[in-house]
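Participant: All I have is the shape, not the residue letters:
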């Protein structure tokens, strides 16, 4: 008889334990700063809900500005094998060809000046865009594409992707490819890891999204604001066939980067260099 009385109580305790376990799992997912989903859940109604929403909106990002919220989940397309396992570091067989690349944009203050200089000299370059910047500056993204430059993926918020779980890397790269495709009509074929920090997840997720990794060989370190003369000197001393130059058109004060481009670009052309962009094979 006592055993019969214990059975309903035991079932109740088991159900309670299962409910507590599920609630704990939900809290862990919501509290995970780098897990997925990365977009905040919609708060419940009332004053508490409004206060929670304000906290979410005011939370600083790892880069700047705000992430885009989307109603529909992103659509990821697999890439056709084979894919590369390391980023490009040189472009052999192109003669005296060099590649100019600009990261972190587009920025409405600096990117237009860089585009003006490139157009003046009829030169094409690569722009590795951050998704949140692309979303907030869509006309600039269209101009970059319409003027024949290559649009690449530089993640959504410029995080250190080696610290993200695989789902986080997928979200950062996938959302950026999606917004670029929405604006330009074509998904990016190239991507560059923020800070040049690559790992297995970064390579594999990028490949699954149909992109090739792209590194660099000459770093202008223009983000340190070393002076226009220093940026020009680094490019001129590093110039060589197959070189990929890294500069920035956003993420800070890039006036020196703009001024430096106006000086070293005509000098490179005068020296017989062909400034071009790589082609997928």
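Facilitator: Yes, it's here. Because the structure is a prediction, the values reported are computed rather than measured. Numbering: from 1, shown residues only.
Participant: Every contact and neighbour count from this point should use C-alpha atoms.
Facilitator: OK.
Participant: For the helix or strand containing residue 207, buried residues please.
Facilitator: Per DSSP states H and E, residue 207 falls inside helix 200-208. For helix 200-208, the neighbour count (16 or more other CA atoms under 10 Å) marks 201-208 as buried.
Participant: Can you list the residue ranges for helices in the stretch 101-250 of the chain?
Facilitator: Ranges of helices in the stretch 101-250 of the chain, per DSSP state H, counting those that start in this stretch, are 111-120, 131-136, 138-146, 166-184, 200-208, 228-238.
Participant: Now do the strands in this protein.
Facilitator: Counting by DSSP state E, the chain has strands at residues 97-103, 126-129, 150-153, 190-191, 212-213, 218-219, 244-248, 274-275.
Participant: will you turn those strands into a markdown table that also has distance to residue 11 and mean neighbour count?
Facilitator: What follows is those, written out as a markdown table (distance: least, CA to CA, whole Å; neighbours: other CA atoms under 10 Å):
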| stretch | distance to residue 11 | mean neighbour count |
| --- | --- | --- |
| strand 97-103 | 59 | 23 |
| strand 126-129 | 55 | 28 |
| strand 150-153 | 53 | 27 |
| strand 190-191 | 54 | 26 |
| strand 212-213 | 55 | 24 |
| strand 218-219 | 65 | 18 |
| strand 244-248 | 62 | 24 |
| strand 274-275 | 73 | 20 |
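Participant: here's the one I want to compare it with:
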């Protein structure tokens, strides 16, 4: 099915990038990311862990209310999800979708599914598509989760930065102070280079 194809480009086309943030929401880091995005009139896609969204529904609602898009990033962030039974995979995708949607507001739209660790076996993509979620990958990995330093995060992004890039960063899952600082510099750079902010292809 065509809507099970993994997406790597931006919806807006042209000189645009899609910023994506995984593993949140987090009460310390997500508000800082949202504030930076607002300063730059930028939108992003937030790939949330279901229980985190349930724990901090006000953050999930703030993300959606600001015009950003919500993405399902599973219940347990199991990077070997596809090795598990079918029922487990359905649970990881469908239950997280419901948890995130209910946190934003009952019935709120989720646009995408991003498999933890990029574990996008066909069964994963098919389940996501059956639940109305477009599987999205990334083309530009900041590797910010390693906390290699702000300059290294920016170098990692710039190595593959081009129009249509889907940039992978994190607003949850640990200390994201380097991610926030790198994002501030990245947004200044992208503005100066004339980039627009779009979403992954839907």
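Facilitator: Received, thanks. Computed from a prediction, not measured in an experiment: that's the story for all the values here.
Participant: Return the most buried member of the helices of the stretch 101-250 of structure 1.
Facilitator: Ranked by mean neighbour count, the helices of the stretch 101-250 of structure 1 are led by helix 131-136 with a mean of 24 (mean count of other CA atoms under 10 Å).
Participant: how about that helix, which residues of structure 2 does it hit?
Facilitator: Aligning helix 131-136 of structure 1 against structure 2 (TM-score structural alignment) gives residues 50-55.
Participant: Tell me which residues are up against that stretch.
Facilitator: 24-26, 59-60, 72-76, 95-100, 102-103 (CA atoms under 8 Å, 6 or more residues apart in numbering).
Participant: once aligned to structure 1, how far is it on average?
Facilitator: After superposition onto structure 1, stretch 50-55 of structure 2 sits on average 0.6 Å from its aligned residues (mean CA distance after the TM-score superposition for structure 1).
Participant: which residue in structure 1 lines up with residue 10 of structure 2?
Facilitator: Residue pairing (TM-score structural alignment): residue 10 of structure 2 is matched to residue 91 of structure 1.
Participant: count of neighbours near its match?
Facilitator: Burial measure for residue 91 of structure 1: 16 neighbouring residues, criterion other CA atoms under 10 Å.
Participant: roughly how far apart are the counterpart of residue 182 of structure 1 in structure 2 and residue 41 of structure 2?
Facilitator: Mapped onto structure 2 by TM-score structural alignment, residue 182 of structure 1 lines up with residue 102. Computed as CA to CA, to the nearest Å, the residue 102 of structure 2 to residue 41 of structure 2 distance reads 26 Å.
Participant: now do residue 50 of structure 2
Facilitator: 27 Å.
Participant: Then residue 147 of structure 2?
Facilitator: With distances taken as CA to CA, residue 147 of structure 2 is found 26 Å from residue 41 of structure 2.
Participant: Which one's more surrounded, these two?
Facilitator: Taking neighbours as other CA under 10 Å, residue 147 of structure 2 and residue 41 compare with residue 147 leading, 16 against 12.
Participant: ok, now how distant is the aligned residue in structure 1 for the more buried one from residue 239 of structure 1?
Facilitator: Counting by TM-score structural alignment, residue 147 of structure 2 lines up with residue 225 in structure 1. Distance from residue 225 of structure 1 to residue 239 of structure 1, counting by CA to CA: 20 Å.
Participant: which outside residues touch stretch 92-99 of structure 2?
Facilitator: By CA under 8 Å, 6+ apart, stretch 92-99 of structure 2 touches 49-51, 53-54, 72-76, 110, 113, 127-128, 131.
Participant: In contact with residue 86 of structure 1: list those residues for me.
Facilitator: By CA under 8 Å, 6+ apart, the contact list for residue 86 of structure 1 reads 203, 213.
Participant: Tell me the spacing between it and residue 240 of structure 1.
Facilitator: Taken as CA to CA, the span from residue 86 of structure 1 to residue 240 of structure 1 is 22 Å.
Participant: ditto for residue 28 of structure 1
Facilitator: The gap separating residue 28 of structure 1 from residue 240 of structure 1 is 51 Å, by CA to CA.
Participant: Compare those two and say which one has the larger neighbour count.
Facilitator: Taking other CA under 10 Å, residue 28 of structure 1 and residue 240 do not tie; residue 240 has more neighbours (17 against 12).
Participant: what do we get in structure 2 for that one?
Facilitator: Using TM-score structural alignment, residue 240 of structure 1 pairs with residue 162 in structure 2.
Participant: Please give me every residue in contact with its match.
Facilitator: Residues near residue 162 of structure 2 by CA under 8 Å, 6+ apart: 15, 17.
Participant: repeat that with 10 Å
Facilitator: Residue 162 of structure 2 makes contact with 15-17, 139-140, 195, according to CA atoms under 10 Å, 6 or more residues apart in numbering.
Participant: which of those sit farthest apart?
Facilitator: Of all pairs drawn from the contacts of residue 162 of structure 2, the greatest distance, 16.1 Å, lies between 139 and 195 (CA to CA).
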